[in-house]
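Chemist: structure, please.
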Amino acid sequence: MAQSKEPKKIYDIAKLTTKLKHWKIRVKFKLSLTPTEKKKEFKNLNKSGRHCAYILEDESGQIRLFAFDDIATRLESYDIQMDDGQEYFIWGAEIKVADKGFYSYGHKYQLKFLKSAGIRPVEGELSMKENGATSSATASTSHIAKTTGAEDTKKIKLAFDPVPLEEVENYKSEPHFDVLGIIKECSVPEHKQQETSQFFVKNMRLIDTTGEVNISVSAKKKIELPVEDLTSDELQSCFKKKKKKKKCLSEKEAGELGFLEKMDKVHTNQKLKKLTELKDKVIGLVGCEWKEYGKDVICAKLKNLIEEKELPQSSLAKARKLKEFDEQRPKPSRRKETGKKNLDQLQCADIKAEPSESGTQIKKETSAPEKSPKGATGATGPAKPVTTRLACTHPFSKGTHKQKDVMSSEVKTNVSRSVGLIHIDGDPEGTGFRVGEKYIVTCVHVIKSVINVFPNFIDCERITIEFERKKYNKKEDPLQIFNFVPTIAYLDIAVDFAVLELVCHHAGVPFPPALTFFGDVCDMEIHFVGHPGCRQMKEDSDVIPRWSPNHDNEIIPYIKELAEWSKSYFPKVNGEVVDYYSILLEPPRKILFHTSFDLGSSGSPGVIIRDDMPCVVVMLSGGTPSCYYQGLFPDHPVEDCKKVEYGYAMSNIYERMRDSGNRDILNLAEKIFEKWIC
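Modeler: The predicted model follows:
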């Protein structure tokens, strides 16, 4: 295979993702390989061969580069200068997901050098090593690796990026994924043995706000003899031979000291024991994977468990939400052993499922009738049959669920076809939706990083929009990804509103349908459709806006009340009191509401259903208090009623465009806001 053509555009290491097709990096080679990676030969059950690995570095971070067999030999044959400031261009390597169970260097991905990959110095030409230089270079490599500090060789965990538990089924084809949740149940450790190792496995049930999963956590078996099991004489002889006092002796140490016969106790890894103590606590697991042991099982290594106090700053807000969610969950009620059962207890507690030839049957157990108290009618005798009704806490109860019209579901499905996920540099950034003949509407802050010459142009090579992203782990469909022209059609920072123009698809795919009906905000429920968390598309229905025609007298006092609360509740910043709700008072007027949508959903359309048609009335822009969403004060939880999201009314945006005095903007407004339903 011929070497691929060298691209022109240079990317930072931190910007590398599997979505990039044509990229080039400018890096230095850094020798900080671990002992395992420095071995040139490898052998496993499937194959054997040789490999090499290097660490590449630029100002944005580090990434691992590796190669196998002939390609490794080719890469090692280059006279690459290490740690001397020499920079190289590299392109055409395969970007792969980094193995979280192996060594990593702070990056989600790693590079596999291929036959088609290219490398050249930034200055000068790439030379080959002279004959006989390979062995000396290897010795030099070993010397440099020994002289580098411990900081260069220590393991660095990858960025912790947990996925919602309801989505783990989508990760069966992925090598690894992270989870964050609360431990609700833990099993007794179970001893397992394979041909070459022994280990313990503990099953636990993890929950988050989206669902729950069972995870099998494993740890290597450790056989130890507690020092407390030894007599005083034995202790004296033990510590005469051992300079350092220890609580436990390993199997090898016990054998050396003659205590091997006393090793009748097996002690598991202390952190595995601690899992029981972590019940009802928030934990993270890095590098989970699906394995097939007769059935699909989620497995994780104990060494990759992160306790709440060890979580990275970026996950503290999620951990706090989890604890608030767990506190608000209804606790299971326990039936008293004495006294008469009420109807709900009888029907909820005594219904059991029993297998039968025709399938699972529901059986209701009945107890002996109780005597009626004196003065009660119907004295004694068998209890009268009661029409079975499931209690409101039963899983099949309808009491807490609101029925929806089929028509409203169909309308929201149609809306979803017009909503897309905006990517910048290959990473999801926010939400946008189709309007007009060829336009996308989104928030200014979503595209801020690609605006080149403010406010007229964007770096169109860095931004795309993807439609029909309804599964997070679904492979990208090139036919659903569209590019933009560099010129910004319209920008209004005051209402966080931007209009971008789409480029016709190279495969001739038509644009997704546009939302064509618009209207005014009222007291009707709003349905939001977007990409919260920058993941797959979701909807949040039954959102009632805090809206009133008498805004100054009804809404503003509510905001000021929240502002006073925040001033007294949150810590000072740099010695000053911060009002986190003042943004809601700043003009132009904002529409307030409570929604479950969070980061990544900026730009989502809020629609109401009128005359069986979706009518866009608001665009989601942000939420406050901002310190909560940023996780600044994890020790200061915020009640749901004090978390306020906001957006801008489409009618206000239209009026601003209409009153701009610019004919081009007025014509654009007429193309976007095609039909108004009052």
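Chemist: contacts and neighbour counts: CA atoms only from here.
Modeler: Fine.
Chemist: tell me the buried residues in the helix or strand containing Glu185?
Modeler: Using DSSP states H and E, Glu185 falls within strand 177-186. Using 16 or more other CA atoms under 10 Å as the test for burial, strand 177-186 gives Phe177, Asp178, Val179, Leu180, Gly181, Ile182, Ile183, Lys184, Glu185, Cys186.
Chemist: now stretch 611-619
Modeler: So stretch 611-619, judged by 16+ other CA under 10 Å, has buried residues Met613, Pro614, Cys615, Val616, Val617, Val618, Met619.
Chemist: also this sequence, please, to line up against the first:
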Amino acid sequence: MDLRKARMIYNRLKTEMHNAYYTKTMVDNLENFRTEASTHLLGPGLYQYQSFLEICQNLEGKGVIGWDKLGTLKDLVQTTSGGETHLLEMINKAENDIQGLSGNIQQTRVVVPVQDTPEDTVSGPAGNFHKTNSSALPYNDIQIIGKYDLDKYVGLIQITGRLEDSGTGFRVGEKYLMTAYHVFKRTIDQVWERAIQKVKHSQRKGELYREIESLFNISEDEITPLNIKPKKQPLPFGKLFEQFRRQDNGINVEVFETLLKESISVKFGFKDGKPTAGEFHFEYDIPFADADHDVLVLQISEGENTLPPPLPLEEEFVTSSVHLFGYPQGFMKLLSDIKCSIYVDNNELQKDVTKAIEWWKGEGHSFENHYAVCRYADDKRYTDTGKMFLQTSKQFEHNSSGSPVVAIINDRPVVQLMYLRGYPEFCYSKENSLPPPPPQYLFEAGVAMPVVTQLLRECCPNIMGK
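Modeler: Next comes the predicted model:
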């Protein structure tokens, strides 16, 4: 049988079913489908807002439905309030078309999914699109997670205005917030560009250029308005703005007030859409930034509210069984992905990456280069820039950067990684036109805290404290 054609027939069937009877406007049909699916996914849970196609992808990841399991799909549509007969006819037709391929003698390689043995296919929680490990959680971990009220440690970052965006950050040290550098990259680039433009038009630009060289550890020929790529260093914009004010007639810095303070905030402890544990802004001086490792540490401005407590950071060895907490897509509610697994062994990572590449080849695509980053450096547990890989739920695909990945160690949550992005990157783009691969062929990356803490102790020890 030509498996590629079988999958094409199956994918076309799902699209036709979605367009005919499972659109967002057909609420009853979607709700009934979710109810039936919940028998396989341990309740509607996190996928209650997902589309028909996304729920199908979840079921496929569990091995419940597929091109060769259309009988189960028939069972799931039996309760459709409108169009049941037509839906069954559509499935029967696809089933007949696939059976008709059995006479085709073309050999197609069968790609074994990541879960090689029955023990690896234990059902996880609903909405668990990518990961394939068991989500059984020790009761002690549940108690500790509840006790710590993590929404008071983990905040929603909101950037308003023309550069509107969102992300997640978490408290570290005495008065700092850690997040992904790329969450703020556009803002930092804009501040830098406007600052250099102001210097260029200053009557004392030579003096200011020397000041920038000293403050930002950059040579004069590298000072351009296009962008800045920080390398394990502070970004002391506040000190630069002080120099602006001291110039003859003063250089106006109000535009930076808007870019760096008024339009950026972090909020903690959401309840009914309101931050009950405080809303905070940031100082101009950025204590630490590194584009390669994708790490940014901001200093929180003092205000009326008491700062939420910091989370402890892992400084030695990352553990494999972890939990992800964040504000994906800017939701004003802390969401969790319980019991993710980090790849701590490069051989295991490469085995699964190879399967992913082979699957894409079966679909007619050569994407080795897109997976090239998913490899640890020789004799290390990380990439050259401190990244480690894991698999998380689909719900965390967008605007989750900066989320802490924690493990329960000595009865407290300890940050193991900071969540950054997924690979292949095109699969996470909202402009991607290709059908998504099976969930086990997607890999998410986070930067390891032992790497980050070492960088901070070397470059900015005041952040880490004693």
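Chemist: and which of the buried residues of strand 177-186 of structure 1 is nearest to Lys291 of structure 1?
Modeler: Phe177 (12.8 Å; CA to CA).
Chemist: what's the spacing between the aligned partner of Leu491 of structure 1 in structure 2 and Ala180 of structure 2?
Modeler: Leu491 of structure 1 maps onto Ala289 of structure 2 when the alignment is built from TM-score structural alignment. Ala289 of structure 2 sits at a distance of 9 Å from Ala180 of structure 2 (criterion: CA to CA, to the nearest Å).
Chemist: just Asp292 of structure 2 next, same as before
Modeler: With distances taken as CA to CA, Asp292 of structure 2 is found 11 Å from Ala180 of structure 2.
Chemist: neighbour count winner among the two?
Modeler: Ala180 (28 against 15; other CA atoms under 10 Å).
Chemist: corresponding residue for the more buried one in structure 1?
Modeler: Ala180 of structure 2 maps onto Cys443 in structure 1, by TM-score structural alignment.
Chemist: now Cys340 of structure 2
Modeler: Checking TM-score structural alignment: Cys340 of structure 2 goes with Val543.
Chemist: repeat that for Asp384 of structure 2.
Modeler: So, by TM-score structural alignment, Asp384 of structure 2 is matched to Pro587.
Chemist: rewinding a little: so the match of Ala180 of structure 2 touches Ser601, yeah?
Modeler: No: under the criterion of CA atoms under 8 Å, Cys443 of structure 1 makes no contact with Ser601, lying 9.9 Å away.
Chemist: helices of the stretch 201-350 of structure 2, start to end?
Modeler: 205-216, 237-246, 254-257, 346-362 (DSSP state H, counting those that start in this stretch).
Chemist: a markdown table for those, including distance to Val199 of structure 2 and mean neighbour count?
Modeler: Shown next, in a markdown table, are the helices of the stretch 201-350 of structure 2 (distance: least, CA to CA, whole Å; neighbours: other CA atoms under 10 Å):
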| stretch | distance to Val199 of structure 2 | mean neighbour count |
| --- | --- | --- |
| helix 205-216 | 5 | 16 |
| helix 237-246 | 8 | 16 |
| helix 254-257 | 14 | 13 |
| helix 346-362 | 48 | 17 |
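Chemist: okay if I get those as CSV plus distance to Asn96 of structure 2?
Modeler: Output for the helices of the stretch 201-350 of structure 2, formatted as CSV (distance: least, CA to CA, whole Å):
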stretch, distance to Asn96 of structure 2
helix 205-216, 67
helix 237-246, 67
helix 254-257, 65
helix 346-362, 22
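Chemist: go through those and name the closest to Asn58 of structure 2.
Modeler: That would be helix 346-362 among the helices of the stretch 201-350 of structure 2, by CA to CA, at 17.2 Å.
Chemist: which strands and helices lie in contact with the closest one?
Modeler: helix 368-371 (3 or more CA pairs under 8 Å, 6 or more residues apart in numbering; DSSP states H and E).
Chemist: mind listing residues that contact the helix it packs on?
Modeler: Residues from elsewhere that reach helix 368-371 of structure 2, judged by CA atoms under 8 Å, 6 or more residues apart in numbering: Val353, Ile357, Tyr423, Pro424, Glu425.
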